[in-house]
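Peer 1: let's see this in three dimensions:
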Amino acid sequence: MTARLRLVCALLWLLVLLLAGWWIGARLQLTGDLRKFMPDAQTPAQKLLIDELGEGPGSRLLLIALSGADARTLAMQSQALHAKLVAQSAFSLIANGGDEGLEAIPARLRPYRYLLSPTLDTQAFDQAYLRDALDARVQDLGSPAAALIEPLIGADPTLETLKIAEALQPAQAPQRQHGVWFDRDSKRALLVAQTHAAGFDPSGQQAAVDAIHDAFAQVRGDSGTQLLLSGPGAFSVEIGGRTQREAQWIGIVDTIGLVLLLWIAYRNWKMPLLGVLPLASAGLAGLAAVAVLFEGVHGITVAFGFTLIGVVQDYPIHLFSHQRPGVMPVGNARALWPTLATGVASTCIAYLTFLFSGVDGLQQLAVFTIAGLATAALATRFLLPALVDPAPRDFADSRFLARLWARIARLPRPRWSLLVIAAIALATAVFAPGAFWQNDLAKLTPVPADALALDAQLREALGAPDVRYVLTVRGRDAETVLQASEKLRPELDQLVAERAIAGYDYAARYLPSAATQRARQQKLPDAATLKADLDAAVASSPFRADAFDAFLADVAAARNAPPLTRRDLDGTPLATSVAGLLLETPDAVAREAGPHRETRQDEANDGNATALVSLSGLADPAAVATAARLHGAQLLDLKAASESLVVAYRERVLAALAIAALLLAATVWIALRQPRRVLRVLLPMALTTLLILAVLRGFGVELTLFHLVALILAAGLGLDYALFFDHAGDDYADQLRTLHALIVCSLMTLLVFALLALSSIPVLRAIGTTVTIGVLGNFVLALLVSRRVVRTQ
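Peer 2: Below is the predicted model:
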């Protein structure tokens, strides 16, 4: 094959990769749902945490604050922003303390206002009550609220509609000025937006955030006001943007570094092109494999998977550096293959254990890694040699490498000193001050401290519920838990009076139990009684006798209507409020909808429905927990649940690592079959792992799950270095070629992972720091331990 034909084939390979990348990219479904990187929940608190992380209303909540102008201007902009956002399809609810709750009940459900409002719990619709209500309406018509009240009076003289609207406001709503919410200092107008998109739907949250910014730009004008935005969705958008920006500059620097290093190392402009081909093939193969086998590819899988450059890039470098005159590249590739295949097989086996972890994200990572490594290795073995110049420079003739190798050969081979180093490293890792493991998921977020502080301020100003603690009431179906939570109300009111909590919210506030609705139904007077009492009340008022026909019709309809259910609320703001506080499994929903749901006691399965009671201003968790237990409820600590979930996840990863270590050692034993050689190959990798842990712990780093996963990558690099030093044997020329290859490999890997170590993203920083330490330790120890005695020419 001529040089021109080899270049054409390389360009065709690159073209095929570009087309494959375009095809895969058009069909790839990325997801940011962190639940894919969590094990199956085992406890009620863990299950609740998993549900709420991605689908709960808390993850869909965006907090908005307008500042930088006087209160009247901010109020006008709040109303204008509210009007624009209500028209946006991205949101299920927009609230600013105005009149958004008046449309909570559509026309088909308006008679139910008498079953939803608590009025009938303490008051009968008798003549005296109706007379007082009409007198109050006369006064309302002479007040500034007349425009709001007048359209309601004919059908709703007792203003139950407004009571429902007030129920839609937060349990601890902020103060109102000029008809909208403000913070305590009256310097910020406040709004709340709830998105249709789940909290970890990055594209949906991005669309919602963009809609808010676009709407604000239209209402702001030249007033100079500022928009402050917070909440999980805003954080995810910020994190996504920052990750993309960092990935771009890291990718640019890596690419430039790769090209320059390969050109400097081989002094041939074709080498950067040829070196990239197996790497790109590996990345596309990994993406394709995950896309085929899984419903959606997680962003962490993609981000971590592409750090395979630290391993995959080594394969073509070994081929380039081990070329020798008189031997075709295909022959060199064949000679390298047993050693290369051993390293690839060992690393793949290490990641293979993740397939049995039961965690979707780890399974994706395993598939991506195995497919990528295998593709790059096979491409280097069977495709790349045909494109390499058959008459390359022989690095065994390098004077610089000869001098460097001579100095290395004079270094004493460490023996007992390795045991001392291992003991010191182990002691440092175990006894270093501070916690060994980092269990707090919040510490893995790159959200700046000032953004978290702003979020806390807005939540306090809006009276948002506590995000750590929640009361749960579990039962066989929605009706059971709604009744149980209603019985809990007196105790909750007592806790408020004792200042153990500032307030609370629960689903029965918006959707009373069927039992409560029936009790209120029975208190509604019959048509004749109501008509007589109303006529008497109207006679002493300025209203016409026929002004309240719609009211009579609605009460009559309410008396005969079946109890309102959760499904009846679909499409209304009440449905949004109930959805976050009433959780049901499919079997509970089916049982509740069944024709004999109240008599099928044999199907009872405690825990199929859960009513949540959100708490605000929690000051005494112990008192709340005690009160909850006395009434069959439970106070859940979601922070503790997240930490227990992390512990469970770590246990699975550690088990996978232990199995991987055994399989890796077995693979090396099968390949080498000599105890001394096996020890020389495995010892640098094992000792480097200890050194990584010692350095991290010595600098006060608490280890995360991502440090553990990165340890496998570092171990794969160490195994590669040791295998190739062992492969060189005692042949002087091969030792020089191997030294050149491993210097280039380690420099390239250091460039990649040192940049990751500088990232502001905790996950990337953990991976980068771990592998950077691993590269240094593995290269030095492999050089000292795995090299053979030099046999000079």
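
Peer 1: please make it C-alpha for all contacts and neighbour counts, starting now.
Peer 2: Will do.

Peer 1: just checking, residue 737 touches residue 321?
Peer 2: Yes: between residue 737 and residue 321 a contact is recorded at 5.7 Å, counting by C-alpha atoms under 8 Å.

Peer 1: between the two, which contacts overlap?
Peer 2: In terms of C-alpha atoms under 8 Å, 6 or more residues apart in numbering, residue 737 and residue 321 are both contacted by the residues 394, 395.

Peer 1: can you give me the helices in the stretch 451-600 of the chain?
Peer 2: Assigned by DSSP state H, counting those that start in this stretch, the stretch 451-600 of the chain shows helices spanning 478-487, 489-497, 514-523, 527-539, 549-560, 573-579, 586-593.

Peer 1: correction: the previous question concerned the stretch 151-300 of the chain.
Peer 2: Under the criterion DSSP H, counting those that start in this stretch, helices of the stretch 151-300 of the chain are mapped to 160-168, 202-220, 232-266, 270-293, 299-305.

Peer 1: between those helices, which one is nearest to residue 375?
Peer 2: Among those, the nearest to residue 375 by C-alpha to C-alpha is helix 270-293 (5.4 Å).

Peer 1: by contact count, what packs against that closest one?
Peer 2: If contacts are counted by 3 or more C-alpha pairs under 8 Å, 6 or more residues apart in numbering; DSSP states H and E, helix 270-293 sits against helix 3-27, helix 232-266, strand 297-298, helix 299-305, helix 309-312, helix 314-321, helix 360-378.

Peer 1: mind checking how far residue 371 is from residue 347?
Peer 2: Per C-alpha to C-alpha, to the nearest Å, residue 371 is found 12 Å from residue 347.

Peer 1: second input sequence below; structure requested for side-by-side comparison:
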Amino acid sequence: MGSALNPRRRIALALLWLALLAIAAWAIGQRLQVTGDLRKFMPEASTPAQKLLIDELGEGPGSRLLLLALSGDTPEALARQSLALRQRLAASPLFKLVANGGDSGLDAIPARLRPYRYLLSDTLDSQRFDSAYLHEQFQARVQDLGSPAASLVEPLVPADPTLETLKLAEAWQPANAPQRLHGVWFDRAGKQALLVAETVAPGFDPTGQQRAVDAIRAAFAAGRGASASQLALTGPGAFSVEIGGRTQREAGWIGSIDTIGLVLLLWFAYRSWKAPLLGVLPLASAGLAGLGAVALLFDGVHGITVAFGFTLIGVVQDYPIHLFSHQRAGLSPRDSARALWPTLATGVVSTCIAYVTFLVSGVDGLRQLAVFTISGLATAALTTRYLLPALIDPAPRDAAESPLLARLWARIERLPRPRFALALLAAGALAVVAFAPGAFWQNDLSKLTPVPADALARDAQLRSELGAPDVRYMIALPGRDAEAALQAVERLQPALAQLVEGRAIAGYDSAARYLPSIATQRARQAALPDTPALQAALATALAATPLRSDAFGAFVADVAAAKRAPPLVPRDLDGTPLAASVDGLLLARGDHATALVSLAGLADPAAVARVAQAQGGQLLDLKQASESLVVAYRQRVLLALALAALLLVATVWIALRDPRRVLRVVLPMALTTLLILAVLRGCGVELNLFHLVALILAAGLGLDYALFFEHAGDDRAEQLRTLHAVIVCSLTTLLVFCLLALSSIPVLRAIGSTVAIGVFGNFVLALLVAREPAGAPA
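Peer 2: Next comes the predicted model:
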């Protein structure tokens, strides 16, 4: 039982372990799909505004919009580049829509749908195509043909003498559309050419957005030539690409420094090149087990799960370190692992129980974290217990023989046992937590983005230049289907017009502006004359004009086609620029639909809310919805933390069965948790969801430190080995999380700062509280 393997067999076993890890990595890589959809870290939506927010975050057209600005050259050159860029991108299958103001209203409708202009225009709501109205229109066209606008009007007149195409083009222009110079959109200063592109991929599909961004940059480079112009690109997709690139870069330098630091620390601590190499095996096993479990149980692994899960190195690396530090001559590695196992298992089970509470949180992302963490911790502990001892040198250096550790422990023993000081520390920390100025919780999701402030400011500036509506407030009108929702919008439009007149809003947009309801289209069809009546009206109307009666055959044919055509429905618009506008404002979800009315310049929310409610709708505040989601999420996490604390204490009680010993183990962890909150609050940090999740990780570390100091008892040699192990664990963990605390990514910074404070506090308090007075030297 206690015999050790010879060196050759140890090397063979290590190589076999590595080979199995490589095979597992390949198998997991075939199945693993990493996603960046933030909805996986959102609780289930319970209000209409929250449901809309969740839908729009992941799949809505707003998440797919990219805003482009060309600058750095003359307006004429920028206009040419804008047209060339639009032409290239419009031919790409990566984009649903590319607009720069250079297309006409006719371009929005393909030839197969052009007769529908008579059903889309509101002319027939108040006019009839009788001889009097047509005569009036023909007289106007005669004047137009003699004016400077003749070149624009002349091609339209034979098929569209009433100019419904131009009416639609004017009606479909954004209320606050940017100015047009040289045929394309420009900002107010006339120095930036503006474009809008809608991608096929959702905004939080990092791979799809990366391809779209790469295509834009390649098309711009191809069309720029020798120009000194520059491209600015913003929008959710551009930000997700930036976040992905920054995360990859930071993960690279953090991982490199961490790996080098870990290797050096382990080599210095054990004076052996084997320790860093062998210590990696349980860590790699833990990471692959976590990824494999999540890939098996979920349809996609969230990037945050991967990033947070691999911070488990701060806990998992402790297991082989304890085994290395407690190893000594005369005691086989297997016997050493067996002696450590009760304490190690208690810490593992306690931390796993804390994460088990996330399984009932109702949040998919938290469940992924729980599965990753539990699988990783259990795998690392079991491999350290049953596999790693077979690889360890049976005759290592004994940490208890270190003169430096002996002198350090002697000084620690002279420190007074804190009692009253702990009460003062707790009271002071509570006072800071309770009375520190500033908000306690951070409810603004936008503050978690790693996008630089200047990039956000540029995005806001481009949205303002393009006349984008206020994305905070919307009116939602539910219906059993798209038709019912469109009819609800049409009933609301007169009241909206009154709100504009009363300056309660500056303007609005809705799907009915582009696609009237079927009922409205049928009413306009009924108002169209049949072919004989139209031909008779044409003959009368043209009698007193210089226009030839045989020149309007296309007009007669289009009216006849519109008269008998089936009404347009949303799917008929697929592949046209109109589809993007309608899709963003008419959400069809299975057995129901919601029509949205976007608002610009909202000045009187109360008045708008009353008007919406009177028509069966609701004014939605998406900012408030996002904050309520965060609050709901936090409540679930806090409930999980409370349940975790109870289960953790119960686990320690079952393991130790002594109130005094349980208090010595739990007290450092509880005080450190309070200390973390006090430090963060004292530094003016608003606590977010990831601070709370990191508290569990910090608590797990504190529990391990206290358990091992308590396990050492009063045996001086064992106390020195424990001190050595905990110092090495603390330094390696502190290195990892201090690097994370330096990250520019708020999520990683929150986790890193929280756990780094916890490592220091847990080490000091566990050393002062959990240790036993030393007995006689062995």
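
Peer 1: coming back round to it: I'd like the helices and strands packed on helix 270-293 of the first structure laid out as a markdown table, including mean neighbour count and distance to residue 481 of the first structure.
Peer 2: As requested, these are exported to a markdown table (neighbours: other C-alpha atoms under 10 Å; distance: least, C-alpha to C-alpha, whole Å):
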| stretch | mean neighbour count | distance to residue 481 of the first structure |
| --- | --- | --- |
| helix 3-27 | 14 | 43 |
| helix 232-266 | 17 | 28 |
| strand 297-298 | 24 | 36 |
| helix 299-305 | 20 | 38 |
| helix 309-312 | 24 | 53 |
| helix 314-321 | 25 | 60 |
| helix 360-378 | 25 | 32 |
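
Peer 1: and those as TSV, adding distance to residue 559 of the first structure?
Peer 2: Shown next, in TSV, are these (distance: least, C-alpha to C-alpha, whole Å):
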stretch	distance to residue 559 of the first structure
helix 3-27	55
helix 232-266	43
strand 297-298	52
helix 299-305	54
helix 309-312	71
helix 314-321	78
helix 360-378	51
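
Peer 1: the ones you listed: which one's closest to residue 568 of the first structure?
Peer 2: Judged by C-alpha to C-alpha, the one of those that comes nearest to residue 568 of the first structure is helix 232-266, at 28.7 Å.

Peer 1: tell me, how many residues neighbour residue 116 of the first structure?
Peer 2: Residue 116 of the first structure is flanked by 25 other residues according to other C-alpha atoms under 10 Å.

Peer 1: how far away is the counterpart of it in the second structure from residue 557 of the second structure?
Peer 2: Matched to the second structure by TM-score structural alignment, residue 116 of the first structure sits across from residue 120. Here residue 120 of the second structure is placed at a distance of 17 Å from residue 557 of the second structure (C-alpha to C-alpha).

Peer 1: likewise for residue 308 of the second structure?
Peer 2: With C-alpha to C-alpha as the criterion, residue 308 of the second structure and residue 557 of the second structure are 65 Å apart.

Peer 1: returning to that earlier point: let's have the helices of the stretch 451-600 of the first structure in CSV, adding distance to residue 109 of the first structure and mean neighbour count.
Peer 2: Below are the helices of the stretch 451-600 of the first structure laid out as CSV (distance: least, C-alpha to C-alpha, whole Å; neighbours: other C-alpha atoms under 10 Å):
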stretch, distance to residue 109 of the first structure, mean neighbour count
helix 478-487, 19, 22
helix 489-497, 26, 16
helix 514-523, 14, 18
helix 527-539, 19, 17
helix 549-560, 9, 17
helix 573-579, 11, 21
helix 586-593, 19, 16
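
Peer 1: in a markdown table, list those along with distance to residue 29 of the first structure.
Peer 2: Shown next, in a markdown table, are the helices of the stretch 451-600 of the first structure (distance: least, C-alpha to C-alpha, whole Å):
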| stretch | distance to residue 29 of the first structure |
| --- | --- |
| helix 478-487 | 35 |
| helix 489-497 | 45 |
| helix 514-523 | 43 |
| helix 527-539 | 59 |
| helix 549-560 | 48 |
| helix 573-579 | 27 |
| helix 586-593 | 27 |
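
Peer 1: for residue 145 of the first structure, find the nearest of those.
Peer 2: For those, proximity to residue 145 of the first structure was assessed by C-alpha to C-alpha; helix 549-560 is nearest, at 20.8 Å.

Peer 1: quick one: that closest one aligns where in the second structure?
Peer 2: The counterpart of helix 549-560 of the first structure in the second structure, using TM-score structural alignment, spans residues 553-564.

Peer 1: which residues touch the matching stretch?
Peer 2: Contacting residues not belonging to stretch 553-564 of the second structure are listed as 114-116, 118-119, 158-161, 525-526, 528-531, 534-535 [C-alpha under 8 Å, 6+ apart].

Peer 1: what sits against the aligned partner of residue 90 of the first structure in the second structure?
Peer 2: Residue correspondence to the second structure (TM-score structural alignment): residue 90 of the first structure is matched to residue 94. Residue 94 of the second structure makes contact with 199, 200, 201, 211, 212, according to C-alpha under 8 Å, 6+ apart.

Peer 1: and residue 94 of the second structure, how far from residue 226 of the second structure?
Peer 2: For residue 94 of the second structure, the distance to residue 226 of the second structure - C-alpha to C-alpha - is 27 Å.

Peer 1: corresponding residue for residue 619 of the second structure in the first structure?
Peer 2: Residue 619 of the second structure maps onto residue 635 in the first structure, with residues paired by TM-score structural alignment.

Peer 1: lovely, talk soon.
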